[in-house]
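Peer 1: Build me a model from this:
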Amino acid sequence: MRMLAGALAGLLAACTTVGPDYHLPKDSVYARVQQRAPALSNAGSPALDANQPAFTGRWWALYDDATLDGLVEQALAANTELKVAAAHLAQAQARYQEARAAGGLDGEVSATAGRAKISGESLLLTEPLPPFNVADASVSVSYQLDLFGKIRRGVEAARAGTEAAQAAVDLARISVAAGVVGAYLEICHSNHEIAVAEHSVALQQDSRRVAARLQASGRGTRTAVERADAQVALLEAAVPPLRARRQAAGYELAALLGRTPDQVPAVAMQCQEAPQPRQAIPIGDGAALLRRRPDVREAERSLAAATAAIGVATAELYPDIRLGASVGANGLLKDFGEPATQTWTLGPLLSWSIPGRGAHARVALAQAGASLALAEFDQTVLRALRETQSILDTYAEDLRRAAALREARDRSRTAAADVRRMYQAGREPYLSSLDGERTLANAEANLAGVEAQLSQDQVRLFLALGGGWQPVEAVGHGAP
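Peer 2: Coordinates of the predicted model:
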C-alpha cells in the first residue's frame, strides 16, 4: 500500500494540462477595438445620439405603442425559432454536464451463476470431469487520473459551447423582436400608402370625368380622354402591389407569433399610422457595440471551444491511467464465499495507444480549427462595425431625403390650395386645380414611401446595435 500511495503521489505531482490556455487574443480585431474604442458616427443627424449609450433593454418600447409591445411579447413566448434555439441550448448544457461527469470514480458490479462442464484434458486428465455449479461475483471501482488534462479541456470546450449556444439564443431573441417590429411597421405603412394611392386614383378619375365632359361639349378631344384613362389605369395598378405587401407582412407577423397565415392579428392589420421613436436613437460607441452584440459573443465563445479542443486532441498522445480495485468470489456454488473462492485486486491500470500520424494529424486539425475560429471571430467583429456604420449613414441620408420630400409635400399642398381658391374665384380652370391636387398626391406618395423605408432603417439599426436580449456581459468572461 505504501508503494501504491507513493506511486499515486508521484503521478499527481506530474499532473499537467496540455494544450494552450485560452485568453482573448491580443492581436484580434476585438482586442484592438476595445483599446481604441472607435466612435460610431451619427452622420450629422440629430435623430441619432452618439453621446448616449445604446438602448440595451426593450428597445421597441421607444415607439410607445401598446399594440407593438404586446406583439413582441407574444412572439418571444411562442416563436418557433426561439424554441429551436432553446433546444440547441439544452443539448449544449447536457453535453457540458456529460463532460463534467467524465473521468473520476467509476464502479461496476457483476454476478453470474451457472452449471458448467470443463474439459479434463485441459487439466491434463484422461478421465472426463463431472458437471458442477459455479458462481462468480465482483465489485470493482476505478478512478481515472486526468494527468494530462484531457477531461479538463473537454469540460472547457463544453462550457464554451454552452455559452455560444446561449449567445445564439440571445441573437434569436433580438432577431425575432426586430422581425415583429419590422412586420408591424410594414403593415402600418402599407395601409397608409394604399390610402394615398387610392386618393390619387380618385383624383385622376375626377380628371377623366372632366375630360369626358369637355369632349362631349366639343371643347375637348378623344386623345385627352384616352390619356386620362391610361393615367387612371396606371394609378390603379400601383394599389395591388401595396395590398400584397401588406398581406405578406401580415403572414410574416403571424409566423413570428407561431401562428398560421389565417391567424394574422386583426389589431395589427388595422394600423393606419406607423409609430415613431419618441426620442433620438442612442447609439454609443464601437467598443460597447461589440460587447453587446450576441453574434460577437457567440464567435468568441466558439474560439474558446476550439482552443480547448487542441488540448483534448493533444492529450490523446499520452497514456490513460486509472487506479482500480476489485473484490469478489469465484468458484463452486456450494463453496461460494468461502476463503478459497475469494479474490481481490488493487493497482494502477494503464492503457496507451502509441500515437501515430493519425493522432498528430488530429492535433493539427484542432489547431487549424482554432485558427479558423479566430479568423471568423475577427470577421464577425469587422462585419458588426461595418454594417452598423453603414446603416447609420443610410438612415441619416434617408432622413435628409424625407425632409426634402416633406418640404416638397408642404409646398405642393400650399400650391394646390392656392390653385383651388383661384378656381373657386373663377380665375383658373378646373383642370389646373386637378393638376395641383395630383402633384400633391404624388408628393404624398413619395413621402409615404421614404417614411416606410425610414421605419425599416430603424429596425435594421436597432438590430445592428444588438440590444434587447439581456444585460451586457463582457466578451471573454468565460475564459479561465
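Peer 1: Please make it C-alpha for all contacts and neighbour counts, starting now.
Peer 2: OK.
Peer 1: Check the offset of the helix or strand hosting Ala368 from the chain's centre.
Peer 2: Assigned by DSSP states H and E, Ala368 belongs to helix 357-424. Distance of helix 357-424 from its chain centroid, counting by CA atoms, centre = their mean, to the nearest Å, is 18 Å.
Peer 1: Pro38 versus the nearest residue to Ala445 once chain neighbours are set aside, what's the distance?
Peer 2: Spatially, and ignoring its direct neighbours in sequence, Ala445 is nearest to Val196 (6.0 Å; CA to CA, 6 or more residues apart in numbering). To Pro38, Val196 is 43 Å away according to CA to CA, to the nearest Å.
Peer 1: Which one of those two is surrounded by more residues?
Peer 2: Val196 (20 against 14; other CA atoms under 10 Å).
Peer 1: Here is a second sequence; please produce its structure as well for comparison:
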Amino acid sequence: MNDRRRRMFMLPLAACVMLSACASVGPDFSPPSPPPLPSAAFPADFGARSVGLVPGTVDTEWWRSFDDPALTSLIQRAWAANHDIGLAAARLDESRAMLRESRQGFLPQGSAEVGHENRRRSEVETPLGQSRRSETYRGAIDASWEIDLFGRVRRSAEAAQAEAGSREALLRGVQASVAAAVAATWFELNGLDAELSVMADITQSQRESLHLVEDLVEAGSANALDRLRAEAALRAVEVVAPELEHRRNVAFNALAILLGETPQTFVTPASSIARQTLEVRSITVGDPAALLARRPDIEAAELSLAAATAHIGIETAGLYPQIEVQGSIGFVAGSLGSTGGSSALSSVLAPLFRWSFLDTGRVRARIAASEARAREALIRYDQTVLRALEETDNAFGAFSTAGTALQLRYQEASTTQQAADLARAQFSHGEGIYLDVLDAERADFASRRALVVARTNQRLAIVSIYKALGGGWVTCTRADVDCAGASGDSEGRIIGFVPAP
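Peer 2: This next block holds a predicted model:
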C-alpha cells in the first residue's frame, strides 16, 4: 500500500475512532424517581409513632447491642460458611469475570499461528521440471478491532458493570438476611429453652400440689374429685414439654443449616437463660431517603434497571453498520532458513464494513423486547421500594406492639403469681376449695409462659427492624476472611439490660 492510499484509508478511520468516543445509540440510564416519602424522620410520619425509635445513623453491627458474644460468633460463622452466601458470592465472581470480558471489546483481538507443511504431489499435478515434494513454513499474527462507532461495545460494558453491581448488592442482601435469620433463630432457640425451664418449674409445682391434695384426701380435708383434678392438671402440663422439645429441635436444625453444618455435628454455644429481660431505650432508624440508599434489594433493583436500559442500546446498535479493521503480518517461506528474510514477509490491512440492513425486522423486534424488559425492571424497582416501605412500617408496628405486650405481660405475671400463692396458702389451711387453686394456678402458669414468649417476640421485633432498615452486612466472600462488619454508631444503641423479675 503506497502512502497516498494509506492516507486515504487512515483519515476516515481516524474520523470513525473520534466519533466512536462519543456516540452511543439507545437511551442513557437515569436513576428512577422514588415514590413520595414522608417528609420527616422515621417513624413520626411513617406509620404509628413508636417509643424508642429515633432518627440517626443505623447501627450496622446491630447484633452487638444485645451484648451476646455467642450471637456475634454465630453470625460470623454463618457469613463464612452459609451456602446461600456462597452461592451469591459465586454469582458475583461470575458477573465480575463477564465484566472483564466485556471490557476486552475495547481492545483489539488477535491470535498467532505457526505451521509447517511437507507435501508430496502426484506426477499429474506436478509441473514439468519441478520436484514432487514441497515444503512450506508459515507464521502469522492476526488481529481485528471493532470501531465502536455506535456504542455497541460501550453499552455491553455498561450492562455488564450494572449486572456486576446488582450481584454485589444481592450478596450484601443475602448477608443481611442471613444475619437476621441467625439472630431470630438463636433468640427463638433461647426462648424455647426458657419456656422448657418454666414448664419444668410448673411441672414440679403441679407434682407438689398433687402430693398435697393426696395428703389432704387421706386426712379427710379433700375429696377424690380434688385429687383427680390435681392429677389432670399435672398431665395437662406434662404434655406441653414434648411439643416444645420438637419446636426446639426444629430451631436447632435450622440454625445448623444456616451455619453450613449438619444437625448431627452442630453444637450451639452456651447461652444465658437467666438474663431474659431486655430494656430498649432507643433504636436509630435513619430516614426514608437513607433507607432507599441503604437497602441492598433496592440497589440491586436499580442496577438491574440500568443493565436493562443498556441492553436497549446494544440491540439498537444492530440497526447500524459495524466497522472492523482486520490485519495480519507474518511470513511464508519454502525453507526454515528463509523465514527471516524480507522476501518471506507478508502483511494484510483490510477494513471490513458489515451491515445487516435486510435483517432490521428481527433487530427491531429485539429492541422492542429489550424495552419491555426495561419497563419490567422499572416496575420491579417500584415494587421493591414499596415492599421495603411496607416491611419497615410493619417492623415499626411490631416493635411497638411487642413492647406494649411485654409490659402488660409483666403486670399480668405479677398479679397471677400473687393470686396463685394466696389460693394455695388458703387451701392448705382448709380455707376455700381446690377448684379455686386450679383456676389460679392455670392463670399463673399461662402468664409465666406468655411472658417468656413476649420476651422472645421483643427480640424478634428488633431483628425485624434492622432487617427492614438494611443493616447488618459486609462484603465477605472467603471463609478465611474475618467477616467483622463496619463499625456502627455507638449512639442510640440498644442499652440497659435489667434483670428479670
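Peer 1: For Ser464 of structure 2, what is the corresponding residue in structure 1?
Peer 2: When structure 1 is aligned by TM-score structural alignment, Ser464 of structure 2 is paired with Arg460.
Peer 1: Then its match would be within a helix, right?
Peer 2: Yes. Per DSSP: H, G, I helix; E, B strand; the rest coil, Arg460 of structure 1 lies within a helix segment.
Peer 1: residues near it, how many?
Peer 2: So Arg460 of structure 1, with other CA under 10 Å, has 20 neighbours.
Peer 1: likewise Asp378 of structure 1?
Peer 2: Using other CA under 10 Å, the number of residues around Asp378 of structure 1 comes to 20.
Peer 1: same check, this time on Gly436 of structure 1
Peer 2: Gly436 of structure 1 - counted by other CA under 10 Å - has 21 other residues nearby.
Peer 1: Correct me if wrong: it contacts Arg411.
Peer 2: No. Counting by CA atoms under 8 Å, Gly436 of structure 1 does not reach Arg411; the two are 10.7 Å apart.
Peer 1: overlap in contacts of these two?
Peer 2: Overlap of the contact sets of Gly436 of structure 1 and Arg411 (by CA atoms under 8 Å, 6 or more residues apart in numbering) is empty.
Peer 1: Spatially central residue for structure 1, please.
Peer 2: With distances taken as CA atoms, centre = their mean, Leu171 lies nearest the centre of structure 1, 3.1 Å away.
Peer 1: what's near enough to touch the aligned partner of that residue in structure 2?
Peer 2: The equivalent of Leu171 of structure 1 in structure 2 is Gly173 (alignment by TM-score structural alignment). Gly173 of structure 2 is in contact with 295-297, 470, 473, counting by CA under 8 Å, 6+ apart.
Peer 1: try Asp206 of structure 1
Peer 2: Going by CA under 8 Å, 6+ apart, Asp206 of structure 1 touches Leu434.
Peer 1: Tell me the counterpart of it in structure 2.
Peer 2: Under TM-score structural alignment, Asp206 of structure 1 pairs with Glu208 in structure 2.
Peer 1: show me where the stretch 251-400 of structure 1 has helices.
Peer 2: 266-269, 286-292, 294-315, 357-424 (DSSP state H, counting those that start in this stretch).
Peer 1: which residues make contact with the shortest one from outside it?
Peer 2: The set of residues that contact helix 266-269 of structure 1 without belonging to it, under CA under 8 Å, 6+ apart, is 67, 184, 187-188, 250.
Peer 1: Please pick the buried ones from these.
Peer 2: For the contacts of helix 266-269 of structure 1, a burial check counting by 16 or more other CA atoms under 10 Å picks out 184, 187-188, 250.
Peer 1: Ser138 of structure 1: which of those residues is nearest?
Peer 2: The shortest approach to Ser138 of structure 1 among these belongs to Gly250, at 67.7 Å (CA to CA).
Peer 1: Which residue is the nearest non-sequential neighbour of the closest one?
Peer 2: Closest to Gly250 of structure 1 by CA to CA, 6+ apart is Val264, at 5.8 Å.
Peer 1: quick one: contacts for that neighbour?
Peer 2: Val264 of structure 1 makes contacts with 250-251, 253-254, as judged by CA under 8 Å, 6+ apart.
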